[in-house]
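In: sequence? don't have it. structure:
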């Protein structure tokens, strides 16, 4: 049993590109203890970092953090305890706080390993079925996904809890049993304690078949996503907008699938049926000359000139930038990307970023005269809510470039300069669309 699990664990990790660091999410429970033990046997210790999140929800929370730190110390591994303060004691609130804590420590190229196992997957499948989930939801817990600037991976997802218990007992591992896991007032606990044992007794092997079903549904979901992404590549404009005119000839079902996929790729939000119908009613079915918008949590979906735009709700005033340098500059409502280029702005010396106000004029290269910045943005089809604070590059009072639109006369070069582009949150989300 032990050798087989270690072999399966290694095989899972061999499917991945080698990360810069391996981060081990360690609660001290059975699954995380087995994960820690396997990782210590398999991965280079100098690239392992053990992370424990203290939610401060249980009286024993501090002792669990101490247990985790001691386990890492016994193995000679680095350990960090992260404090999290969920907004409530619900499972969802704790989960959100936990992932925010993980993201706070992750850097580019990290891989976070978590100990979710096969029983968790079967629970999720049944839980979502009872809630009326679609194909995406019934695909269960994903084996891997992007997280912040790194990757999240669950190498134990194909192993059942009884296998992990046998492994832990064989190696004399100790673990913490969270008393809240025995309370069936939580929906998942109710399924785990009262439903799954009955199903397994009536249909032996139920868990293995549940795992196989989740894998099959996941494969179907990935195939559907491939087809949808192919369609979206022809439906998404240069600003990341979803063109409604081109979708008009599709069936309603296909349109709804494309809309769901567009929102998922751009924000990570999975639309439910009521949200989808609200978008249809409020945005798509609105009169042709309307510019409606719909708030969904921290997002705003807007319609403008027969296209939908996915934006973030703005908080605070957009920022200026007094000095420019190569790289990505985050500015509150978006980011400015400055990259070396053969053709572009000839210098960054003395150049600052200021927000458009009104009345600014410039002389774009190749235009043959002066024009207002407002006219340039109109010609580029920039939506009104983005035009209001579009960034301008200036030297003193002179506009030298409009990022993403033009470079001005006497400031351009064809022998080595800088390309400067602006990505508002509406535009920066297009980076999530690998299809573009």
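Out: Cool, the structure landed. Every value quoted in this text rests on a predicted model; they were computed, and no experiment measured them.
In: From now on I want contacts and neighbour counts done on CA atoms only, so please keep to that.
Out: Will do.
In: from what I can see residue 255 touches residue 249, true?
Out: No. Counting by Cα atoms under 8 Å, residue 255 does not reach residue 249; the two are 9.1 Å apart.
In: Compare these two and say which one has the larger neighbour count.
Out: Between residue 255 and residue 249, residue 255 has the larger neighbour count (other Cα atoms under 10 Å), namely 17 against 10.
In: what about that one, helix or strand, and which?
Out: helix 252-267 (DSSP states H and E).
In: where's the helix or strand following that helix relative to the chain centroid, distance-wise?
Out: Sequence-wise, the next helix or strand downstream of helix 252-267 (DSSP H and E) is helix 273-279. Helix 273-279 sits 22 Å away from the centroid of its parent chain (Cα atoms, centre = their mean, to the nearest Å).
In: buried stuff in helix 273-279?
Out: By 16 or more other Cα atoms under 10 Å, the buried positions in helix 273-279 come out as residue 279.
In: Same check on stretch 137-148?
Out: Neighbour count says stretch 137-148 has 137-141, 143-144, 147-148 buried, by 16+ other Cα under 10 Å.
In: which of these lies closest to residue 5?
Out: Taking Cα to Cα as the measure, residue 5 sits nearest to residue 143 out of these, at 16.9 Å.
In: Comparison target below:
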């Protein structure tokens, strides 16, 4: 497009036209792109609210301290407050340094954005082209190829990218025309970083053949974003039919086409706030869990998450740590409670009006907490004979994979209670006796 300063000012004004009179915050590195954005934001003639800047100090390169000082000085010249936020970029987790720095940067920005504030960042059309290519090379779907959205909710406010319709050359001409000064980051020439390799080696060759590739990629990303919105709306409709209480109906899921099954599963998993599984794992959920004749033993696991099935219920839960069930644990003070460890929550006893354990047994005997070893039986009040725990769990619809994690309370070596589910008749409080009820708190879902 033909470029002039007024075009950039109009684009910025349009980007913030519908957000009301909110405060603005520019993510300011001191480089060319954010310098142009900060200058344009300062010149928003109709804006009457506060404008400030945040500079993220990554601490990776030797000149990081100098850049922070220069960024603050540049903002001070313009009468703009600039907060310098240091971050720790963790290396060695398997992700690239670029990705680790990006995650650290946005985490810090999100933490420091005020409620209702609008964060402006200076990504432009060439950045969008790089993002689309990187996502394409990773085999991304519609969500990845939608690349960077123009706006999105961010912390307690909003994140807006008003410069996606412009290229790097446009911002250079804008900055030059206004006599702006900016910092030059030598790491932008480091070909070890994927974006730099695309920017300096691959994209110049593509542009020789297809000069309009950057604006075309911006349009493609916008088209993918629109398609993504339709998929999200479809997933919401399907979730309303198949979902309940954070679970999915296997029967309802089976009635959908395979693409809709995958689409719904992605929405369901995202709603739990966990990392999305690889495509192969997503397909395994459909084939091995949803498609299994009997779902009790079927599961798919990735990272710290697992998906299981119980009857018609598809369940997603965090992966629980191994349980040390080698020996019962003493419980010297049942009223004070007992932390069970292993993400098992805690047990405590409280005074009950009726029912529960007889307090005489609870406070005079040796109380211990353990787990199933096999063969345990319990005679419940009103039953003529004892019943095996396996049968009790089955009748109570306890998930098969959780039955070995239900805590058992022993008094003087005898099974007295099964969590807060059942009390053995021999230890139950008689009418008029002081009774204590067991409470199993903060435990994982068992049925």
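Out: Yep, that arrived. Since we're looking at a predicted model, the values are computed, not measured.
In: Pick the one among the buried residues of stretch 137-148 of structure 1 closest to residue 129 of structure 1.
Out: residue 138 (6.7 Å).
In: What does the closest one correspond to in structure 2?
Out: Superposed on structure 2 with TM-score structural alignment, residue 138 of structure 1 falls opposite residue 145.
In: from what I can see that match touches residue 224, true?
Out: Yes. Using Cα under 8 Å, residue 145 of structure 2 is in contact with residue 224, at 6.2 Å.
In: Taking the buried residues of stretch 137-148 of structure 1, tell me the two that lie furthest apart.
Out: 138 and 148 (24.4 Å).
In: Relative to residue 269 of structure 2, how far out is the match of residue 138 of structure 1?
Out: For residue 145 of structure 2, the distance to residue 269 of structure 2 equals 20 Å [Cα to Cα, to the nearest Å].
In: what do you get for residue 368 of structure 2?
Out: 38 Å.
In: Of these two, give the one with the bigger neighbour count.
Out: Counted by other Cα under 10 Å, residue 368 of structure 2 and residue 269 do not tie: residue 368 has more neighbours, with 21 against 17.
In: Where does the more buried one sit: helix, strand or coil?
Out: Secondary structure, DSSP: H, G, I helix; E, B strand; the rest coil: residue 368 of structure 2 is strand.
In: Which residue is the nearest non-sequential neighbour of it?
Out: residue 330 (4.3 Å; Cα to Cα, 6 or more residues apart in numbering).
In: Can you identify each of the strands in the stretch 301-447 of structure 2 by residue range?
Out: Applying DSSP state E, counting those that start in this stretch to the stretch 301-447 of structure 2 gives strands spanning 305-310, 313-318, 329-330, 338-339, 346-352, 357-358, 367-370, 377-378, 387-388, 408-411, 414-418, 422-423, 435-441.
In: Give me whichever of the ones you listed is most buried.
Out: strand 357-358 (a mean of 24; mean count of other Cα atoms under 10 Å).
In: and that one, which stretch of structure 1?
Out: So strand 357-358 of structure 2 is aligned with nothing, judged by TM-score structural alignment.
In: ok, residue 62 of structure 1 to residue 45 of structure 1 distance?
Out: Distance from residue 62 of structure 1 to residue 45 of structure 1, by Cα to Cα: 25 Å.
In: now residue 363 of structure 1
Out: Using Cα to Cα, residue 363 of structure 1 is found at 59 Å from residue 45 of structure 1.
In: Next: residue 403 of structure 1.
Out: 46 Å.
In: and residue 84 of structure 1, what pairs with it in structure 2?
Out: Match for residue 84 of structure 1 (TM-score structural alignment): residue 87.
In: Quick check: closest non-adjacent residue to that match.
Out: In space, residue 87 of structure 2 is closest to residue 58, 5.4 Å off (Cα to Cα, 6+ apart).
In: what about that neighbour, how many residues close to it?
Out: 18.
In: Residue 134 of structure 1 too?
Out: 13.
In: same question, residue 181 of structure 2
Out: There are 14 residues near residue 181 of structure 2, going by other Cα under 10 Å.
In: Please report how far the residue mapped onto it from structure 1 lies from residue 38 of structure 1.
Out: Aligned counterpart of residue 181 of structure 2 in structure 1: residue 174 (TM-score structural alignment). Going from residue 174 of structure 1 to residue 38 of structure 1 by Cα to Cα gives 14 Å.
In: Residue 380 of structure 1 too?
Out: Distance, residue 380 of structure 1 to residue 38 of structure 1, using Cα to Cα: 55 Å.
In: With neighbour numbers in mind, choose between these two.
Out: residue 38 (16 against 11).
In: which stretch of helix or strand covers the aligned partner of the more buried one in structure 2?
Out: Residue 38 of structure 1 maps onto residue 40 in structure 2, with residues paired by TM-score structural alignment. If you go by DSSP H and E, residue 40 of structure 2 is part of helix 32-42.
In: centre of the chain versus that helix, how much separation?
Out: 31 Å.
In: so after that helix, what's the next helix or strand?
Out: strand 51-57.
In: what does that next one correspond to over in structure 1?
Out: Using TM-score structural alignment, strand 51-57 of structure 2 pairs with 48-54 in structure 1.
In: quick one: contacts of the matching stretch?
Out: 21-27, 61-62, 64-65, 68-69, 72, 77-84, 98, 101-102 (Cα atoms under 8 Å, 6 or more residues apart in numbering).
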